[in-house]
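**Student:** this one's sequence-less:
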């Protein structure tokens, strides 16, 4: 490298002499060009020349002969590539995913439970209707005890059927078991349907059978109050009841 630089400087001086420049000017210009070259080298991050390395006391880097390279003795240095992860964001994303999965699972379970309940309800109502129908048939045959047994089974299947309770109350009235009839009527009026006309009339009937005239009149009045459009039917029922007494 040094010999090439000297050679270039000599050529540059010869060229300048041919251009009728003074030798001193040629030396100054050659030195100026050499300085510019070094500055350019530094700016481009080029390694210093062999001469410069030796002047600084450094040793030239050993060249690697790749043809004779023993791959088993080579150590590969890998720079660690650290990827910065926002742990808070990751935790929030994981928590969000868990919540979404839990919510989805919860909704699926709710839907499944609702479908199961609807299916079970439909099955129970079907079986209760069969028992109620058999109870009605037994009632028409005046087999009141048998009718009560069927109504009992229907109530086990569906516990909120006002019709079944009223049917059973009427069976108890036919058997003159007025206290049991009152229990069924009161359950309907207090738990299921306060305005149920049959429950009020059967309750009045039971009170009449127990000689509880005040409660009889009260039940009739409630029947009229809650069913103002059924006054004609209520009067007919009470007249028939009084005629049988």
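**Tutor:** Cool, got the structure. Since the model is a prediction, treat every value here as computed from it, not as a measurement.
**Student:** make it CA atoms for all contacts and neighbour counts henceforth
**Tutor:** Will do.
**Student:** next secondary structure after the helix or strand where residue 203 lies?
**Tutor:** Taking DSSP states H and E as the definition, residue 203 sits inside helix 197-209. Note on helix 197-209: by DSSP H and E, the next helix or strand toward the C-terminus is helix 213-226.
**Student:** so the residue nearest the centre of the chain: helix, strand or coil?
**Tutor:** Nearest to the mean C-alpha position of the chain, by C-alpha atoms, centre = their mean, lies residue 103 at 1.7 Å. Using DSSP: H, G, I helix; E, B strand; the rest coil, the structure places residue 103 in helix.
**Student:** burial count for the residue nearest to residue 206 when sequence neighbours are not counted?
**Tutor:** Sequence neighbours aside, residue 178 is the residue nearest to residue 206 in space, at 4.9 Å (criterion: C-alpha to C-alpha, 6 or more residues apart in numbering). The local packing of residue 178 (other C-alpha atoms under 10 Å) involves 22 other residues.
**Student:** okay, one more to line up with it:
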């Protein structure tokens, strides 16, 4: 079920993204028109686009691919500077519109790098706490790291393992499911789910988890079949 929900979310994100691409493309086309009336219409649409009435935010830059996704109803692109760059008193320039979008995307990319650095520092501290057996401290530090980077499969897996050692199995399952939503082929997440249901003494869900991890990782079936006895021996990444 998680995989289907994840697919639906991705489809919705893609549709929203394409809608925004078409919207920006239409505005840019009008701003570049030789027709003064059409340029003026484009200028008004650009102003509206950059205001709260149609707020758009470029964020959630993926760690590996540096892709931009779109979400709604948060801080909008800074539109004050854009209004200063006009072809005349009534018309916004095509170049100014695109430059402002580019500057905003660059700023959010830099913000992401800063948050990633903070998350990495917290992760190192959390891992040290975990290896000392300080599982509550590890959970706290992993939580702070997740607050910086909310789309890290690795962080959710590691916090889940800390929860398992605290016997907070339901919280661990929540984190594992989140990790699998982010990366359904995560072998570690799949085996952690197997481990949780083994510890909860839930044979049916244990078997379901085993089949699911095999389905998601068909090239690792021999490893999975041969190592169930070792699933309690996990190392943090």
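**Tutor:** Looks like it came in fine. Quick caveat: nothing in here was measured; it's all calculated off a predicted structure.
**Student:** quick check: TM-score for this pair?
**Tutor:** The TM-score (TM-score structural alignment, normalised by the length of the second structure) is 0.59; 151 aligned residues with a C-alpha RMSD of 2.1 Å.
**Student:** give the aligned equivalent of the residue nearest to residue 206 of the first structure in the second structure.
**Tutor:** Superposed on the second structure with TM-score structural alignment, residue 178 of the first structure falls opposite residue 169.
**Student:** enumerate every residue touching residue 165 of the first structure.
**Tutor:** Contacts of residue 165 of the first structure were listed using C-alpha atoms under 8 Å, 6 or more residues apart in numbering, and they are 151, 155, 184, 185, 188.
**Student:** alignment lookup: it to the second structure.
**Tutor:** So, by TM-score structural alignment, residue 165 of the first structure is matched to residue 156.
**Student:** before we move on, what about residue 52 of the first structure?
**Tutor:** Using TM-score structural alignment, residue 52 of the first structure sits opposite a gap in the second structure.
**Student:** just the element for residue 52 of the first structure, please.
**Tutor:** Going by DSSP H and E, residue 52 of the first structure is part of helix 50-55.
**Student:** check which residues of that helix are buried.
**Tutor:** By neighbour count with 16 or more other C-alpha atoms under 10 Å, helix 50-55 of the first structure contains no buried residues.
**Student:** in terms of secondary structure, what does that helix contact?
**Tutor:** Using 3 or more C-alpha pairs under 8 Å, 6 or more residues apart in numbering; DSSP states H and E, no helix or strand is in contact with helix 50-55 of the first structure.
**Student:** ok, which stretches of the second structure are strands?
**Tutor:** Applying DSSP state E to the second structure gives strands spanning 56-59, 69-72.
**Student:** what packs against the last one?
**Tutor:** Think strand 69-72 of the second structure. helix 2-31, strand 56-59.
**Student:** could you tell me where it falls in the first structure?
**Tutor:** Against the first structure, there is no aligned range for strand 69-72 of the second structure (TM-score structural alignment).
**Student:** then the first one?
**Tutor:** Using TM-score structural alignment, none of the residues of the first structure align to strand 56-59 of the second structure.
**Student:** that strand - contacts with which helices or strands?
**Tutor:** Judged by 3+ C-alpha pairs under 8 Å, 6+ apart, strand 56-59 of the second structure is in contact with strand 69-72, helix 94-131.
**Student:** quick revisit: quick one, which of the strands of the second structure is nearest to residue 201 of the second structure?
**Tutor:** Closest approach to residue 201 of the second structure among the strands of the second structure is made by strand 69-72 (40.3 Å; C-alpha to C-alpha).
**Student:** starting at the chain centroid, how far to the closest one?
**Tutor:** Relative to its parent chain, strand 69-72 of the second structure has a centroid offset of 11 Å by C-alpha atoms, centre = their mean, to the nearest Å.
**Student:** now do stretch 154-164 of the second structure
**Tutor:** 17 Å.
**Student:** related to what we said a few turns ago, closest one of the contacts of residue 165 of the first structure to residue 52 of the first structure?
**Tutor:** Among the contacts of residue 165 of the first structure, residue 155 lies closest to residue 52 of the first structure (C-alpha to C-alpha), at 108.7 Å.
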